[in-house]
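Peer 1: Structure, please.
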Amino acid sequence: MIKRYYCFYFTSERVIVMAISALDKIDMNKFVYGDESFNFIPAPYVLNSPADQNDFHNTLIHIQQHKNPKISRDKYLKRLSMVETILPDQIKTAQTILESPKKNAKSWSSNYGTHGWHRYVGRFPPHLVRALLNYFQADSNDIVLDPFVGSGTTLVECRLLGIPAIGIEICPLSAMISRSKSQYTLEMADYLPELIAEFEEFYKTSWANFIGTRDLATVSYEEIIARPGNYIEAFTNYEKWFIKEALLGVSIAIEFATRLNGNLKDLFLVALSSKMRSIGNVDVDVVRAEYSKKPREKVDVLDLVVKQLKKMRKSIIDSYMSHSDFILDKDSIKVIENDVLQVNDIDNESISFIITSPPYGVEAISYLRTHLLSYRTLDHFLGVDPYKFGANVIGSEYLPSEVPEVTDFEVAKISKTYRDFFDQVLKNNLNKNMKVRTLMMMKFFEDMRKVAERFQKWLKTGGKVAFVIGNNKIGNTIIPTDKIISEIFQWYRLDLIKSINHKLKSNNSNSKVPWQDRIIQDEFILIFQKAG
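Peer 2: You can find the predicted model right below:
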């Protein structure tokens, strides 16, 4: 393998990025920070990546350079993203220590630290978030907001780098995952072995007390639901979703969770929820929860949850050890469980930076129904019916089938691209599904208008927004999402200062969507700044 080194040449108008073969033996791989420049070795997945990733990787590394630094050199170099080592002092970045990529890695892992605690469709790579935080030079004096926090990628990166952050999330399960992944403590890690021992004893005792000398095969599903201490309500076709062994195991685990409180309860429930696709009769390769063609034969809920708790404990310890120079107290992270359009407890001009990716492309899949079994079995804690709650979610598929006029939405008054595009689309003879999708996208942009209005209020003057968005399709027609969003934001004095166009890729099975290429044409990282 030919090793590539990287060099950045600054000119008065632009940056020229060059990939130089090690065979050239030219020592020009420099990273510029202030008045100094440093040799560096990129992460293995940068060196080994396919050619179509080179420009994107180069860009993400480049935007982390600063001629006017505000963070101390030694601290900043350690928090770099996608960089393995700073030379000549052989300084390993905190991300490299935590991620520990193999030398032959061809793609990044989105599961380092607490990021990999739970399967979550559509989450963006933590490497991107870290690069953006470094581009903004966000530090402990700032507050970062993610108004569509999902499973908490932005919050986890902010926690690791010692940056106070707020996440807003309407879906209860997602909010719980975000809290758990970002509000862990070393004390929790220290207590987990004791918790595991308590859970094992409780599980085995509860199982023995209920089954006694009976064969589980002779026990009915109704008896398991009627078991004293069970909190799972019978739901449609529950006997198809779980074999008896699995249903009883989940029931006992949930009963144990009722004895826990706070972040420890969240952590335990996330561990259980994360294994739900290995517990239920679910096709693991299908994003929506669907019956598996071959029901599971043996399911050991105790073993699955205990192994997950042990992995989670290790990732907490690893996070603290690798990021000891940065990490702040768990109270530096706040999760607001609400609709971003209904939140009223964020002060005006209190937010330094916003990093987010609203629901797009996979919105028609419905995040809630993707985690159907978690919502059904954890209903005692979450209190949500995924078939009724979805209408409140931005980008939801739960919409009326009647298509309104383009001008019925306020966004039509401020975005010419929106007007022109949807006027043309509605002239076509759309089938029922296309009509619903058209309405979904029209409403999505109206919601984005309301979101932009809130961004303008919450951001400090000069504050920046990183908005990751995809150009969806209606049928075979590409929606110019980036242009519409830019026009909306501009209306609210949020000026576009940078646009990065790339198809985000991940080797993380937790975020792959098999048919997403048919939905998303291009993805953009749009950077806006609030005008004075």
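Peer 1: From here on, just use CA atoms for contacts and neighbour counts.
Peer 2: OK.
Peer 1: quick one: buried residues of stretch 191-203?
Peer 2: 192, 195, 196, 199, 200, 202, 203 (16 or more other Cα atoms under 10 Å).
Peer 1: Out of those residues, the closest to residue 335 would be?
Peer 2: The closest of the buried residues of stretch 191-203 to residue 335 turns out to be residue 192 (Cα to Cα; 23.1 Å).
Peer 1: State the distance from the closest one to residue 254.
Peer 2: 17 Å (Cα to Cα, to the nearest Å).
Peer 1: still on that earlier bit, mind putting the buried residues of stretch 191-203 in a markdown table, distance to residue 43 included?
Peer 2: Shown next, in a markdown table, are these (distance: Cα to Cα, whole Å):
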| residue | distance to residue 43 |
| --- | --- |
| 192 | 33 |
| 195 | 37 |
| 196 | 36 |
| 199 | 40 |
| 200 | 40 |
| 202 | 45 |
| 203 | 43 |
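Peer 1: among these, which are in helices?
Peer 2: With helices taken from DSSP state H, the overlap with the buried residues of stretch 191-203 comprises 192, 195, 196, 199, 200, 202, 203.
Peer 1: Give me the distance between the third one and residue 313.
Peer 2: Spelled out, it's residue 196. Residue 196 is 11 Å from residue 313, by Cα to Cα.
Peer 1: Proceed likewise with the subsequent sequence, for comparison:
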Amino acid sequence: MTVGYEIVCRLKPYIQPFERNLALKELEALTGAVPTPETAVDLSTDSLVYRVMTTQSPTYLADRLTYWEQLYPDGNPFTRQLTRQVKREATANLVRNGITPEQLQAMLPFQQEVPLPNRRNLRYGPHGIHEYRGKFFPQLVRSLLNIARVGPTSLILDPMCGSGTTPIEAVLLGCQAIGLDLNPLSVLMSRAKYASLTIHPDELIKAYQSLKVELFQAAAPSTHLPWLESLSPQDQDYLSHWFAPQVLAALDPVAIHIKNVKHPACRLLFQVALSNILRRVSWQKDDDLRVRKEIQSDREIDVMAEFLSELNRSVKTILALLYENQEFPVGQATIIEGNARQADQLLADQRGRIDAIITSPPYATALPYLDTDRLSLCYLGLLSRPQHRQRDYQMIGNREITERQRQLNWQEYQQRRTELPAEITRVIDLIDTLNRQAEVGFRRRNLPALLARYFLDMRQVFQTFLRLLKPGAPAYVVVGNNHTIAGGQRVEIETDKLLVQLVSQ
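Peer 2: Below you'll find the predicted structure:
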């Protein structure tokens, strides 16, 4: 006999309109029923509360839902259940200066008192380590996984995984995940974030405390820098132009001691903590997307203090989630360095086996992803500086090309323009025509060729989707729109609509 449940669900009060739409869709997908607004004044306002009839248990829904804060089985306010998602987000509120790992362990998992977030929280658990430009919202990924109705045996792919948001949310839901990215730092971050979910808290605390002791006991910085000297001469020279000599001397023992950490997952996490301070302690302007140097001779930089602060915050952020999540198994993730345009070749054994693709590709010419990470790529030995330009050119959405590359891209577009929908070629040709009629700088002159290449690249990516997905399986592509000024005229680049046209074709 099938058991039915009548459940009242309360939305998070601070979500955006698009998130409310996703919330209703995920609730309907998981329950198989259309939620109806609830007007019971003893619970909340009717705009936040919905009632649903379902055969799914309240516990199942509390474990799965994303944008919902509380559930009331039978509509009874005394049977309240908080969602697992809101508890995970609440762990970030505990990670503050002064709290110890022992205190975190005593407070988690949450029992009665939960410091519910009063605003959107995107930086809980692994999502809270390392800055990343253009980071995907983890709640968006989780809601799409729910809408796709995936389960523990499902295989999820993100072929442009960036900082690893999709693989992390997939494994937190118990799924299996594959992430792909051309940026070696993205690969490192994604691997570190996943690996951090597999560490036993006691092992992480032990490795963390051991590293701190070793760094405090380390000899004073010297002229012998074994880590720096292990890098290529080109990288050593490049780094010397972006870091003060005393900063490189102070970074060296940190890098060496991290290298010697025995636990692989802890070592990855500590490497990412080091990566996240490199820009701060360098001569690069910290708040600028472009590569600009700002030497401040009177600025004192305490590298050890910066690193230990970052390490402390990262470790406690992970510990808090591990303690809260200890009764919920995570899935397995594989992170691969590779080109999304070749995903079907790199994952040939997964053709026709992917249950869902969730990805947020780079926006056309919007962010210099690889250049933003160049200090970490060089210092951590992930990608030598002489290789950056070639790798950058391979990146989808790249905006840095030479005049020769611009000409080759434009020539290829002219030869292949029939492969693109008329809506796309119309925008590209309009921007090119307007720019030719005016004196413009190199970036605007490059834009038509870059857009042409972007859409041709995305066409190839979408073709790999068809080969990798199971028949009827969904793919979710999250993009942002852009605009440019061409010949003094504003031209909208509606990437979302244009990619829909590309897929439809």
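Peer 1: quick check, nearest of the buried residues of stretch 191-203 of the first structure to residue 357 of the first structure?
Peer 2: For those, the nearest to residue 357 of the first structure is residue 192 (33.0 Å; Cα to Cα).
Peer 1: The closest one: what's it in contact with?
Peer 2: Contact analysis of residue 192 of the first structure by Cα atoms under 8 Å, 6 or more residues apart in numbering lists 309, 310, 313.
Peer 1: Aligned to it, what sits in the second structure?
Peer 2: With the correspondence set by TM-score structural alignment, residue 192 of the first structure lines up against residue 204 in the second structure.
Peer 1: Check residue 78 of the first structure too.
Peer 2: In the second structure, the residue matched to residue 78 of the first structure (TM-score structural alignment) is residue 63.
Peer 1: so how far is residue 86 of the second structure from that match?
Peer 2: If you go by Cα to Cα, the gap between residue 63 of the second structure and residue 86 of the second structure works out to 10 Å.
Peer 1: These two: who's more crowded?
Peer 2: Shown here are residue 63 of the second structure and residue 86; by other Cα atoms under 10 Å, residue 86 has more neighbours (23 against 16).
Peer 1: Show the contacting residues for that one.
Peer 2: By Cα under 8 Å, 6+ apart, residue 86 of the second structure lies in contact with 66, 68, 69, 116, 117.
Peer 1: how about the nearest residue to the last one once chain neighbours are set aside, what does it touch?
Peer 2: Read that as residue 117 of the second structure. Nearest residue to residue 117 of the second structure, sequence neighbours excluded (Cα to Cα, 6 or more residues apart in numbering): residue 90, at 5.9 Å. Contact partners of residue 90 of the second structure, counting by Cα under 8 Å, 6+ apart, are 114, 115, 116, 117, 124.
Peer 1: what's the burial count for the fourth one?
Peer 2: If you count neighbours by other Cα under 10 Å, residue 117 of the second structure ends up with 18.
Peer 1: center of the first structure, which residue is that?
Peer 2: residue 123 (3.3 Å; Cα atoms, centre = their mean).
Peer 1: And it, what's its match in the second structure?
Peer 2: Superposed on the second structure with TM-score structural alignment, residue 123 of the first structure falls opposite residue 135.
Peer 1: was I right about its match contacting residue 161?
Peer 2: No: using Cα atoms under 8 Å, residue 135 of the second structure is not in contact with residue 161, being 9.9 Å away.
Peer 1: Cheers, nothing more for now.
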